[in-house]
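Colleague: Next one to model:
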Amino acid sequence: MFDSSLLLRFNIFKYLNQSTKQILSISQLSEDLELNYQQSVIELNEIDQELAEISPNHETIMMRAGKVNLENLTATIDIYRYHLLKQAVPFQFILYFMNEENPTIEKFCEKYFVSRSTVSRKIDKLKKHLKRFNIRFTYTEAGMSGDERLIRLALFDLLWLGTRGIECPLVVDQHQLEQVMNTYKDYYPLARTYFGTQEIKLFSCINLIRIKNKKFVKYDPRYNFLMKDNPYYDFTSLRELIEEPLTTRQVKGESSFIYFLAHYSPFYTIRDDPSMKQAIHDFDARPNPVNDFVMEFRLFAKKALFPDRPEVMDDPLVVSNLLNITFGYFIFRQPFPSIIELVMDPNEKQTRGEYILFQNIQNFMQMAKDNPSYSFISSVHPMLTRGFKRLLLPYFNQFPYAKNLSVGIALEHNAIFVRDLYRFLEDLRFINAEPYDVSLKDDYDLIISSSSLLKKEKPHIPLYQLDFPYTKNELVPLYIESRRIYDKKNRVYE
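Modeller: Predicted coordinates:
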């Protein structure tokens, strides 16, 4: 949603926010972010001005002699992001057609002093993103067209990632919102966590506004095995909670979407969650391809992925999340808006362990897609593979497939000096550490030394210099560096 100038300021602010220094030189910032010095000064002054708009008590971050005072950063990254978003045309356009009655592109252009061509240009990146889900922007009546469920999921992702719950930019009746949330919160595993409650609030706001604007979702017969004639799902309460008059069909469609929202993503994180137990029961109660598919995958995974710990695939947390991931794709049969897909890079290089896990799951999907019972995965199996891999990765033992780091310790030969360091390295199961041995020549992945002497002798081997006396805090950057080298060593480049 950011244009290039807003994105640049956001990236500079993020860089400032993540720095551990109190005073930072502008030349260092320019070098790290590959900007020219003058450009950095202009953008920093702009950021300084915006921080003053956010907080009246803001003291300037700009110092003499080309320095920046990071102690005067008065806004969090969320607050600053939201401040920038309110200046972004795509975000303004979304809030406009959500909050205004009878929205049109002409009225929008008039309100925000922009031309129609500017709107079209600045909204282009977002338009391309939404096209993946067959969602389009409309202008005669300003808004979006496509599957209403996908539109609402896309609106949630964009508004949540933009605001992170610090403020709700949607105008809704607060009493009505509370009633809706209180009526349906127990259906959501999200309701058991602090941030989950904020997410439910935003989902509820979007639903209420879309209903008010007469943009309704339809009931999908694919829900039947889960929701039809199931007393757990209440299809009558909504009519009493909504001020707008709804037909029986509209009540059914809107109610079903409320329940669908509890089942389209791997939301389960708490072991004694009643909604999780209910979901496992309901998916198992009637014959259906979602439960059959997950059952077959679990049998496969017990043998191929977890032969030493098959019980992992019987863990209710794993089972319920596999069901939710599968259910979303069973319903849509196409890509659908997902925060996971937005923030995680699907093309990120994998370690050997990740690659083996991914290949095994992919092999299962290739076989399953030829089974007529699982025809629903034929167009979505690459996304299902990614979803299953991400869910199972924390349980999967990657170490048999990984090569440990070989680390040579070249410090003063004194047990008191090296004791804490060896203890620290022993706790890192991906490192094999030993006293530096000259005869090993080039076999080390990393050398830890109190001198830069070895840098001259072995310029091609990374050297981490540890000064005496070192503190435990200085071992944290050592962990980060050794983990980076380990990940690089174990990356698969196929």
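
Colleague: contacts and neighbour counts: CA atoms only from here.
Modeller: Noted.

Colleague: residues touching S25, list them.
Modeller: Applying C-alpha atoms under 8 Å, 6 or more residues apart in numbering to S25 gives the contacts 66-68.

Colleague: again, 6 Å this time
Modeller: Applying C-alpha atoms under 6 Å, 6 or more residues apart in numbering, we find S25 in contact with 66-67.

Colleague: Then P307?
Modeller: Here P307 is in contact with no residue (C-alpha under 6 Å, 6+ apart).

Colleague: One more: D308?
Modeller: Taking C-alpha under 6 Å, 6+ apart as the definition, D308 has no contacts.

Colleague: Swap in 10 Å and give it another go.
Modeller: Shown in contact with D308 (C-alpha atoms under 10 Å, 6 or more residues apart in numbering): K302.

Colleague: Tell me how far it lies from D427.
Modeller: As for D308, its distance to D427 is 24 Å (criterion: C-alpha to C-alpha, to the nearest Å).

Colleague: One more: S55?
Modeller: Distance from S55 to D427, by C-alpha to C-alpha: 44 Å.

Colleague: for comparison, sequence B:
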Amino acid sequence: MKFRIFKNLAGQTTGIYPYRDLAAQTQLSYQQYYKLLQELDHDLLESGLIKTSLIVPNTGISTEKLALSIDEYRLHLLKSSLSFQFMQALLLKPTLGLENFLQQNYISRATISRRMQPMIKYLAKYQLKINFQKFRIEGNEIAIRLAFFYFFWLGYRNLFWPFDVAKEKASTYGELFLQDSPLSRDFVSRLETSIYSGVALTRMLQQRFAEYEPALDFMLEDNPECDLCAFENTFDLSPEHSKGELASIYFLMNFIPIYEDPADPALEKSIQTFTRKTNPVWDLVESFRCFVIDELHVHMETGTKKMMMANLANIILAFYVFRGPFPNLPALVKYPEVKSAETLQLEQKIKQFLNSLLKREEFSALRPSEKYLVQILRSGISPFYYQMTKEHPLKVGVMVESNQLLVKRLWDFLADISFVETELYHSETTYDFLITTFSQTAMEIPVYYWDFNVGYQNLSSLYVALRKTYIEKNR
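Modeller: Reported below is the predicted structural model:
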């Protein structure tokens, strides 16, 4: 609740605000808001995160000297969380052991078991389990790394490097992610790659290696572009461990829906990778393409159709490899959406199509993922809006995670605004306006902090901010 109040304060322009106005914005009563604000102000002062009280006696709250970012405050809260400390210790200090952790935090086994229940339930959804006695997470190694990656990515938000392994060494591991990939042109994706590489190298140094997944044979077997031996020299690994680690990287390069431009050369390369040998992933995508045209009567341009198919193949590949759900960012940062009657009707049609298809033996590995695939396929045929030609545009950089499940609606909204030109943020490009999920940016242009949940509820405020900046630019 305090975090919600702080996010609201941090999103205000500089000024002094009455309690009642901010209480209404955070959907709290005046009494609730006043009490929580007093506690928040005391906590921030006591921890040294702010130097001057936010409270103006008999007036309200001042944001004039609020320099603390949302990311910094979130990390402060997380560091005081027992669950955060425990998960961090599992990755960074695995030799600490349960007893030493309990002694350091003055808690009992019963307390840690009780406090970790939400995390235990979260991990169980992905066939991962905390072994308290052995002080480790057990399950598929790539799924374990993804769970740790999202934990550190959302917690640290690039405020500082949390790993013992050198950042430069991690970049060596991550170079493969960026070869001939749209991720190499995306500022946020390069940051994500760095954090994941830090997690992966930390696990490797602990002798926790990714095993080769035979389900990837159709992509990697006899593929001259996939060198599975490179890590034998780079990281002094055995042939078996090098093969497993590099295969995991090639898999993760085709793991999320990252394609946004039908003319992207990487799109054709991805399609070639999926079609080089017969496989259930592309067979499902091709069957869905026919279903979309013949049964749903949805028609798309050739480029748009290829982009949809490549993005769907990436997501379906993950379900194929993991044999079920897997740790993913949208599940962590998005609330379940309220579905319209039309959406439910469409999902029912897709469910009938999928249910019939998955009865075939070649698709048996995807059966445990049926309910998730219904959502994915429905999302995949969301309409692509025509982007109007813009005159005297506002150049907008978008510094967000490159995942269509998260940002498709934002891109659609921006595409419908005739006076803006938008693109994923590039550090070397000059922009008039920045939209970002990072609350701390050293920019001298208007910056709009984007929250994946609240943001979609307040698109009108984003439009007003864009319009204001556009008018100022063209005066």
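
Colleague: Report the TM-score for the pair.
Modeller: Overlay of the two chains. TM-score (TM-score structural alignment, normalised by the length of structure 2): 0.75; 395 aligned residues with a C-alpha RMSD of 3.0 Å.

Colleague: give me every residue that touches the residue nearest in space to the middle of structure 2.
Modeller: The residue lying closest to the centre of structure 2 (C-alpha atoms, centre = their mean) is L329, at 3.6 Å. Residues in contact with L329 of structure 2 (C-alpha under 10 Å, 6+ apart) are 146-147, 149-151, 153-154, 256, 401, 403, 405-406.

Colleague: Was I right to think T104 of structure 1 contacts F137?
Modeller: No: using C-alpha atoms under 10 Å, T104 of structure 1 makes no contact with F137, being 11.6 Å away.

Colleague: what residues do these two have in common as contacts?
Modeller: By C-alpha under 10 Å, 6+ apart, the residues touching both T104 of structure 1 and F137 are G143.

Colleague: pretty sure M399 of structure 2 contacts R190?
Modeller: No: the pair M399 of structure 2 / R190 is not scored as a contact, 11.4 Å apart, by C-alpha under 10 Å.

Colleague: who has more neighbours, the two?
Modeller: Neighbours per residue (other C-alpha atoms under 10 Å) separate M399 of structure 2 from R190, with M399 holding more: 22 against 18.

Colleague: For D186 of structure 2, see how far away the more buried one is.
Modeller: 8 Å.

Colleague: same check, this time on L49 of structure 2
Modeller: 32 Å.

Colleague: Show me which of these two is the more surrounded one.
Modeller: D186 (22 against 17).

Colleague: which residue lines up with that one in structure 1?
Modeller: Superposed on structure 1 with TM-score structural alignment, D186 of structure 2 falls opposite T193.

Colleague: Most distant residue from the centre of structure 2?
Modeller: Farthest-from-centroid check, structure 2 (C-alpha atoms, centre = their mean): N58, 42.2 Å.

Colleague: Counterpart of that residue over in structure 1?
Modeller: With TM-score structural alignment as the criterion, N58 of structure 2 pairs with A65.

Colleague: Please apply the same query to F291 of structure 2.
Modeller: Aligned partner of F291 of structure 2 by TM-score structural alignment: F300.

Colleague: If we ignore the residues flanking it in sequence, what's nearest its match?
Modeller: F364 (7.7 Å; C-alpha to C-alpha, 6 or more residues apart in numbering).

Colleague: Quick check, D264 of structure 2 in contact with L183.
Modeller: No: D264 of structure 2 sits out of contact with L183 when judged by C-alpha under 10 Å, with a separation of 11.8 Å.

Colleague: who has more neighbours, the two?
Modeller: L183 (20 against 14).

Colleague: Grab the nearest non-local neighbour of that one.
Modeller: S189 (5.4 Å).

Colleague: how many neighbours does the one you found have?
Modeller: 21.

Colleague: likewise the one 4 residues further on?
Modeller: As a burial measure, T193 of structure 2 scores 22 neighbours (other C-alpha under 10 Å).

Colleague: check contacts around it.
Modeller: So T193 of structure 2 contacts 149, 170-171, 173-178, 183-184, 199 (C-alpha under 10 Å, 6+ apart).

Colleague: just the buried members of the residues you listed?
Modeller: Neighbour-count burial (16 or more other C-alpha atoms under 10 Å) applied to the contacts of T193 of structure 2 gives 149, 170-171, 173-174, 176-178, 183-184, 199.

Colleague: out of those residues, which are inside helices?
Modeller: For the buried ones among the contacts of T193 of structure 2, the ones inside helices are 149, 170-171, 173-174, 176-178, 199, with DSSP state H as the criterion.

Colleague: nearest to L462 of structure 2, of these?
Modeller: F149 (29.7 Å; C-alpha to C-alpha).

Colleague: and the residue mapped onto that closest one from structure 1, what does it touch?
Modeller: Counting by TM-score structural alignment, F149 of structure 2 corresponds to F156 in structure 1. Residues in contact with F156 of structure 1 (C-alpha under 10 Å, 6+ apart) are 150, 162, 199-200, 202-207, 337-339.

Colleague: The corresponding residue of structure 1 for L91 of structure 2: which element?
Modeller: Residue pairing (TM-score structural alignment): L91 of structure 2 is matched to M98 of structure 1. Applying DSSP states H and E as the criterion places M98 of structure 1 in helix 89-99.

Colleague: Superposed on structure 2, what's the mean shift for that helix?
Modeller: After superposition onto structure 2, helix 89-99 of structure 1 sits on average 1.5 Å from its aligned residues (mean C-alpha distance after the TM-score superposition for structure 1).

Colleague: I'd like to know which elements that helix is packed against.
Modeller: Packing contacts for helix 89-99 of structure 1, counted by 3 or more C-alpha pairs under 10 Å, 6 or more residues apart in numbering; DSSP states H and E, involve helix 77-85, helix 105-112, helix 116-122, helix 124-131, strand 143-145, helix 148-163, helix 194-212.

Colleague: Dump those into CSV; add distance to V380 of structure 1 as well.
Modeller: Compiled in CSV, the helices and strands packed on helix 89-99 of structure 1 are given as follows (distance: least, C-alpha to C-alpha, whole Å):
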stretch, distance to V380 of structure 1
helix 77-85, 32
helix 105-112, 35
helix 116-122, 31
helix 124-131, 17
strand 143-145, 22
helix 148-163, 16
helix 194-212, 25
